[in-house]
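Student: Just to be clear, the model below is a prediction. Sequence and coordinates:
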Amino acid sequence: MHYDNIISGTFLRRPKRFLAIVLIGGQEEEVHVKNTGRCKELLRPGVRVYLQQHDDPKRKTKYSLIGVRKENLLINMDSQAPNKAVGEWLRQGGIYPYIEEIKAEKKYGNSRFDFFIRGGNLMEETRDAFVEVKGVTLEEDGTAWFPDAPTERGVKHMEELISCMEEGYEAYIIFVIQMKGVHCFRPNDRTHRAFGDTLRKAAGAGVHVLAVDCLISEDTMEIDEEVPVILN
């Protein structure tokens, strides 16, 4: 996936959840933050951030914050980017080499999963699968963690994926690590133990738990390699 019109700036502060003040060309500008998480370890005063400039006069802000540099890591923090990247990855054979059908935002039970796919190998019977995607921006000492804030919605998704398995579907949760350079992924029990417990329960029920890292540039993000998942 690719962004147009990327510029850089210096982060100053985040007065509201979706609003930041960034120094761009010597002038303070209000920018839209495309991430619902806390991101306190990323958005520190003085860090270099990357913004997409918009030409839509109807927008309240002229810029969207989509990336940040954390020491030697370049991190995409656009909450919409993981779904777009996974959509591309699935069509390229990320899970099934042969894709017969792919639908985004597919309803199941009381949830709406990010993707429904039907596919397999050319010589095998096709399989139906629900796929849930979670973006990961929290990194500590080479380990990626999720979530960075309590997520009851995430717990519900895990329970629904277990139900999918019980009804004969395949089920996947894919943690998209929006950076390159981590060596493993772990559930963040310190922040939300219930999510970690439910993730472990889902894995025990047969839900496929995957973590993938990404190749990141200032204006692109592409899924690259699987990263080991450590649940205990």
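Tutor: Structure received.

Student: only C-alpha atoms for contact and neighbour calcs from this point on.
Tutor: Fine.

Student: ok, and what's touching stretch 187-198?
Tutor: Applying CA atoms under 8 Å, 6 or more residues apart in numbering, the external contacts of stretch 187-198 come out as 145-152, 154-155, 158-159, 199, 230-231.

Student: Stretch 202-210 too?
Tutor: Defining contact as CA under 8 Å, 6+ apart, one finds that stretch 202-210 is touched by 158-159, 161-162, 165, 170-175, 226-227, 229.

Student: and which of those is nearest R13?
Tutor: Sorting the contacts of stretch 202-210 by how near they are to R13, with CA to CA, puts F175 at the top with 27.9 Å.

Student: Now do the strand or helix carrying that closest one: distance to the chain's middle.
Tutor: Per DSSP states H and E: F175 is located in strand 170-177. Distance of strand 170-177 from its chain centroid, counting by CA atoms, centre = their mean, to the nearest Å, is 10 Å.

Student: biggest helix in this protein, by residue count?
Tutor: helix 152-166 (DSSP state H).

Student: re earlier: need the buried ones from the contacts of stretch 187-198 selected in PyMOL.
Tutor: This is the PyMOL syntax for the buried subset of those, where burial follows 16 or more other CA atoms under 10 Å:
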select buried, resi 145+146+147+148+150+154+155+158+199
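
Student: between the contacts of stretch 187-198, which is closest to S217?
Tutor: Of the contacts of stretch 187-198, the one sitting nearest to S217 (CA to CA) turns out to be W145, at 21.3 Å.

Student: thought the closest one was touching V136?
Tutor: Yes: here W145 reaches V136: they are 6.8 Å apart, a contact under CA atoms under 8 Å.

Student: putting a second one here so we can go through both:
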Amino acid sequence: MIYNNIKPAKFISRPNRFIANIEIDGNHEICHVKNTGRCREFLIEGAKIFVQEFDSSTRKTKYDLISAYKKEQLINMDSQVTNKVIQEWLQEGGLFQNISLIKPESKYKNSRFDFYVEVGKRKIYIEVKGVTLEEDGVVMFPDAPTERGVKHLRELEECIEEGFEAYVIFVIQMSDVKVFKANEEMHKAFAETLTRVHEKGVNVLAYECLVTEDSIRISKQVPVIV
């Protein structure tokens, strides 16, 4: 995934989940934040960030916040990009060979999973979660309670019971990490549900990404503690 019109900027503050105050080209501007997670460990005053600039009269802000440095580590925080990254990767044969169908935003009962995939006679549902929380090489999800995430896991379990294959893929939006695990301290129910559905046959995978100021792509698989 490649972004256009990326510019460096400086983070100042985040009045709410959706906007940030930034400094760019010597001016103070309001920027849209494409991630409703907390991101407190790297969105700190003075942090170097990268924003995408838009020229549109219909937008409330001119910029989208795409990534930020946490010390020397660049973290992509665009929660809307993870599905695009996974779709590109699937199309390149990253997880399955000889895919005959990739259907994004596929309805299943009361949910929409991120992808429905067919490989020969195999019928597969995939849910994708972006990960930006890291501590000493350990990456964790979620960084805020997510009842929606628990619901998705439970319905992936139902997919298994009905004869489908099911995957939850955690896209780690940074590189050079050691291991992934559920953030039990933040949301115990999510961690417990992830363990249960894994035992029932849901595939739990995590992949780190190569992140640059204007791109992000799947890099390599990361060990998962379930």
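Tutor: Thanks, I have the structure now. Bear in mind the structure is a predicted one, so any value in this text is a computation, not a measurement.

Student: circling back to that earlier point, the strand holding F175 of the first structure aligns to what range in the second structure?
Tutor: Residues 165-172 of the second structure are the counterpart of strand 170-177 of the first structure, counting by TM-score structural alignment.

Student: What's K123 of the second structure aligned with over in the first structure?
Tutor: Match for K123 of the second structure (TM-score structural alignment): D128.

Student: so what's that match closest to, chain neighbours aside?
Tutor: The shortest distance from D128 of the first structure to any non-neighbouring residue, by CA to CA, 6 or more residues apart in numbering, is to R118 (4.5 Å).

Student: That neighbour reaches I99, doesn't it?
Tutor: Yes: R118 of the first structure is in contact with I99 according to CA under 8 Å; the separation is 6.1 Å.

Student: Name the residue in the two with the higher neighbour count.
Tutor: Each of R118 of the first structure and I99 has its neighbours counted (other CA atoms under 10 Å); I99 has more, 20 against 17.

Student: Doesn't the more buried one lie inside a helix?
Tutor: No: applying DSSP: H, G, I helix; E, B strand; the rest coil, one finds I99 of the first structure to be strand, outside a helix.

Student: Tell me how far the residue of the second structure positioned farthest from its centre lies from K10 of the second structure.
Tutor: Distance from the centre of the second structure peaks at G26, with 30.9 Å (CA atoms, centre = their mean). According to CA to CA, to the nearest Å, G26 of the second structure stands 10 Å off from K10 of the second structure.

Student: what sits against the counterpart of C209 of the second structure in the first structure?
Tutor: By TM-score structural alignment, C209 of the second structure lines up with C214 in the first structure. Applying CA under 8 Å, 6+ apart, we find C214 of the first structure in contact with V176, I177, Q178, M179, K180, M221, E222, I223, D224, E225.

Student: who wins for most neighbours among those residues?
Tutor: Ranking those using other CA under 10 Å puts I177 first, with 32 neighbours.

Student: So that one is in contact with A211, correct?
Tutor: Yes: look at I177 of the first structure against A211 with CA under 8 Å: they come within range, at 7.0 Å.

Student: ok, I30 of the second structure touching Y63?
Tutor: Yes: I30 of the second structure lies in contact with Y63 (CA under 8 Å); the separation is 7.5 Å.

Student: Just give me the residue right at the centre of the first structure.
Tutor: G135 (1.6 Å).

Student: That one reaches I173, doesn't it?
Tutor: No: counting by CA under 8 Å, G135 of the first structure stays clear of I173, with 10.8 Å between them.

Student: Aligned counterpart of V31 of the first structure in the second structure, please.
Tutor: Under the alignment (TM-score structural alignment), V31 of the first structure pairs with C31 of the second structure.

Student: re earlier: mean deviation, the helix or strand where the match of C209 of the second structure lies versus the second structure?
Tutor: In this assignment (DSSP H and E), C214 of the first structure forms part of strand 208-216. Once the two are superposed, strand 208-216 of the first structure sits an average of 0.3 Å from its aligned residues in the second structure (mean CA distance after the TM-score superposition for the first structure).
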